[in-house]
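Undergrad: this one's sequence-less:
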């Protein structure tokens, strides 16, 4: 037995003693299933152990052990992420939080819920609905992604234009630090400014600063049945005009989504939905303000579309028809998956005034690369999801795909945008972070990381690259 094997065996036994043998997986054939998230073609290691704790105390025990032995720890929820943020590290611990899945409290009087990280997003939404309340963040994977992952990545979704992202609903957290200490941040009150805003620090930190084991989340009154609009346009510029005028006119739809021609045709091929296949872009919008207010908002949006020269505009207050139209939007990614063996899904947010320019730029990048690139996104907040479709078994296509992916990020930055609006940085975009935030900001990131995780054991290699010789994660 080598020294390394002996050391690993020692800490694995300690882990089994702390959690119980049924909560620690070590068979490589089993642990391989926890090696990566949904991001394609992002490097992943093989964990030496997969730990499945059931309580904050057990998470604390895992991190105390890992800190003592210098073992890297990768926190993980359902694995729905798209940037490799939950990808395993060779020889490390993958800390899976799905067994901590209790909705501990829903308070109608305080409009809040207290949840563990393994609660599925939809489960909380359903629990809130039973109290006449609403948890707005709705990632595309809302029916299987977990809230711990949503918190770690600061996830968004289709409702962001009106309701914002996950961070806007986090009142307080319970977080286990790298050394096993348990930190509580925030409060249950609507207002509170005592001390630094540590809650916001941990939301979106991608598991690099601590492990979230409980969250107190704000809820909203349940929305009214929506009124839905669909409009098709001959040019992306017309679509961009409507997006700008929605903002300047003060309209706040609960959803405002866009699909380019590539996505329209892919979805129509999949769903046989009789979409306008010749349109350059399709806008989908909803208002959930209810009654006459919703009808007036959609009527005003209809006028904006018609004034911009829309080829077709249709609205409906029928929930079933509205759901069908929104399903077409949600099926964009599955539809694109049918066009090639591999996808690189991007997540670039640009100023809303630049949405049309960005869509046209992606079309130009697709032509240069000789690949299919479909663009779908949240037009209301400028968060676009260009998806590069290619044959992963073809080295030339793979090279062009990565070049196109980088060109899309560069385009987004050149338009005053960001490399990620809601998916996070993870491993996929770690080389791009400094290009966006600059060296001073990156040095502050590293200082915060070192202060909370001096040994660099938490999710190494994610968000930014390690400094050579600076420990496990830099």
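TA: On my side now, so go ahead. Just so it is clear, the structure is predicted and the values come from calculations on it, not from any experiment.

Undergrad: alpha carbons only for contacts and neighbour counts from here, please
TA: Fine.

Undergrad: is residue 310 in a helix, a strand, or coil?
TA: Under DSSP: H, G, I helix; E, B strand; the rest coil, the three-state class of residue 310 is coil.

Undergrad: so it makes contact with residue 230?
TA: No: the criterion here is C-alpha atoms under 8 Å, and residue 310 misses it with residue 230 at 10.2 Å.

Undergrad: could you measure residue 97 against residue 165, distance?
TA: Separation of residue 97 from residue 165 (C-alpha to C-alpha, to the nearest Å): 22 Å.

Undergrad: who has more neighbours, those two?
TA: Set side by side, residue 97 and residue 165 show more neighbours around residue 97, with 28 against 24, by other C-alpha atoms under 10 Å.

Undergrad: list the contacts for the more buried one?
TA: Residues counted as contacts of residue 97 (C-alpha atoms under 8 Å, 6 or more residues apart in numbering) are 52, 53, 54, 75, 76, 77, 117, 118, 148.

Undergrad: residue 127 now?
TA: Applying C-alpha under 8 Å, 6+ apart, we find residue 127 in contact with residue 106.

Undergrad: now the residue nearest the centre of the chain: how far from residue 84?
TA: The centre of the chain sits closest to residue 423, judged by C-alpha atoms, centre = their mean, with a distance of 3.3 Å. Separation of residue 423 from residue 84 (C-alpha to C-alpha) stands at 10 Å.

Undergrad: put this next to the previous one:
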């Protein structure tokens, strides 16, 4: 595949780009540019950009991509920078194309849709929808700081996807700038539309490698009913995982989250919330079924927990009280980060294989002598093992990297995936062929070649 030139052009060449952009959109000062090198991973391997474009309109995006094509310069699209797989980390000599200034959100109650610019935050869409009694379900733990463009790029999920699905289930249309600068409008406010190829789905999850999303049309649903909440603790994560499987066989929880002992203790160390430090695992489940069915569903979950060996169960229909436990779950990754340097996984398996995955992760942790706390969207089999090692310890870092690789291979061997919602980015690129195989990898590269023959769009990310 054609790749971009490694020789960055002289900064004077940027004069032409600056003239084609909204005044002030181009940043070239080293201090300003440095702020856009990393996503949340802060990977030391991130490159140094030539410049940053803070697009103020789709026309700025088009002008940037056209200029980059003319000068054979890489373009790294960027939303809020909250990504967890290195997908928006810069490459040397690139233009970082930030969509953070595109923040428009328009709600159409009649069609139950939101037309949202790429830089708008997930929480802003939720708030705007709520004013009309509507709800946007995709719910990453970072919903308060992550952008819709980034959510589309990685096909983000979150805590509610066990019942309500992930980003792709709510994307009806996209505006995308292609590698030659063409702005295409795909889909729209139609719930059903099978005209032509499913191009909207092609761009969701493509991590900015096929085009730059500038706007999305999102499906909304009626506001969620106040949920009932169940918290159950277990002696082992395997016991908790077996209950997750049992619940999934008969019930449809609106949330089913798991925290192991290490992640529970990390949260308690970070901010005391009264969680059981002695438990081997904690399950957090919710039901938003209508009316009396909500209480019946949460009672059925409690019964399955007790039959599965729960140490303790607590239920509440007070939404505010339930949200306190949800807040603890959302805080887990930040809390674990305080224990040392981390490598964050995002592996998933078919739900019946969840106990095997958790057992295997524990064995990898023991073998490589690294701590691997686990938090999980357990109801759909998506786990986040977080490999923790002492910063500055080269030997520990090497063991952590080996554990990182083995966790992905374990998931693949169980019929799973190396990413459920964070994307491949640059950190998992080498593991993708093991999951997809040579024929699918070849097909992926043919699609990339067709849409981006120069290879300028986010090179090194995804595949």
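TA: On my side now, so go ahead. Everything quoted here is computed from the prediction, not taken from an experiment.

Undergrad: coming back round to it: go ahead and list the helix or strand containing the residue nearest to the centre of structure 1.
TA: Following DSSP states H and E, one finds residue 423 of structure 1 outside all helices and strands.

Undergrad: isn't it up against residue 155?
TA: Yes: contact criterion C-alpha under 8 Å: residue 423 of structure 1 and residue 155 qualify, at 6.4 Å.

Undergrad: which residue packs closest to residue 392 of structure 1, ignoring adjacent ones?
TA: The shortest distance from residue 392 of structure 1 to any non-neighbouring residue, by C-alpha to C-alpha, 6 or more residues apart in numbering, is to residue 342 (5.3 Å).

Undergrad: does that neighbour touch residue 394 like I think?
TA: No: assessed by C-alpha under 8 Å, residue 342 of structure 1 is found out of contact with residue 394, at 10.3 Å.

Undergrad: more crowded one of those two?
TA: Using other C-alpha under 10 Å as the criterion, residue 342 of structure 1 and residue 394 rank with residue 342 on top: 19 against 9.

Undergrad: show the residue spans covered by the helices in the stretch 151-300 of structure 1.
TA: 160-163, 198-202, 236-249, 261-271, 291-307 (DSSP state H, counting those that start in this stretch).

Undergrad: need those in a markdown table (columns: mean neighbour count and distance to residue 325 of structure 1).
TA: As requested, the helices of the stretch 151-300 of structure 1 are exported to a markdown table (neighbours: other C-alpha atoms under 10 Å; distance: least, C-alpha to C-alpha, whole Å):
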| stretch | mean neighbour count | distance to residue 325 of structure 1 |
| --- | --- | --- |
| helix 160-163 | 20 | 18 |
| helix 198-202 | 18 | 35 |
| helix 236-249 | 19 | 18 |
| helix 261-271 | 22 | 11 |
| helix 291-307 | 17 | 15 |
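
Undergrad: what's the closest of the ones you listed to residue 464 of structure 1?
TA: Proximity to residue 464 of structure 1, assessed across the helices of the stretch 151-300 of structure 1 by C-alpha to C-alpha, is greatest for helix 198-202 (15.8 Å).

Undergrad: average offset between the closest one and structure 2?
TA: With mean C-alpha distance after the TM-score superposition for structure 1, helix 198-202 of structure 1 departs from structure 2 by a mean of 0.2 Å once superposed.

Undergrad: what about that helix, distance to the chain center?
TA: Remark: helix 198-202 of structure 1 is offset 17 Å from the chain centroid, using C-alpha atoms, centre = their mean, to the nearest Å.

Undergrad: now stretch 129-143 of structure 1
TA: Using C-alpha atoms, centre = their mean, the offset of stretch 129-143 of structure 1 from its chain centre is 15 Å.

Undergrad: repeat for stretch 285-297 of structure 2
TA: The chain centre lies 28 Å from the centre of stretch 285-297 of structure 2; the measure is C-alpha atoms, centre = their mean.

Undergrad: related to what we said a few turns ago, overlap in contacts, residue 423 and residue 155 of structure 1.
TA: In contact with both residue 423 of structure 1 and residue 155: no residue, using C-alpha under 8 Å, 6+ apart.

Undergrad: what helix or strand is the equivalent of residue 47 of structure 1 over in structure 2 on?
TA: The criterion is TM-score structural alignment: under it, residue 47 of structure 1 has residue 49 as its aligned partner in structure 2. Assigned by DSSP H and E, residue 49 of structure 2 belongs to no helix or strand.

Undergrad: next up, the contacts around residue 49 of structure 2.
TA: The contact partners of residue 49 of structure 2, taken as C-alpha under 8 Å, 6+ apart, are 33, 34, 37, 90, 91, 92, 93, 94, 95, 96.

Undergrad: and what of residue 457 of structure 2?
TA: Neighbouring residues of residue 457 of structure 2 by C-alpha under 8 Å, 6+ apart: 74, 75, 76, 77, 179, 208, 209, 210, 211.
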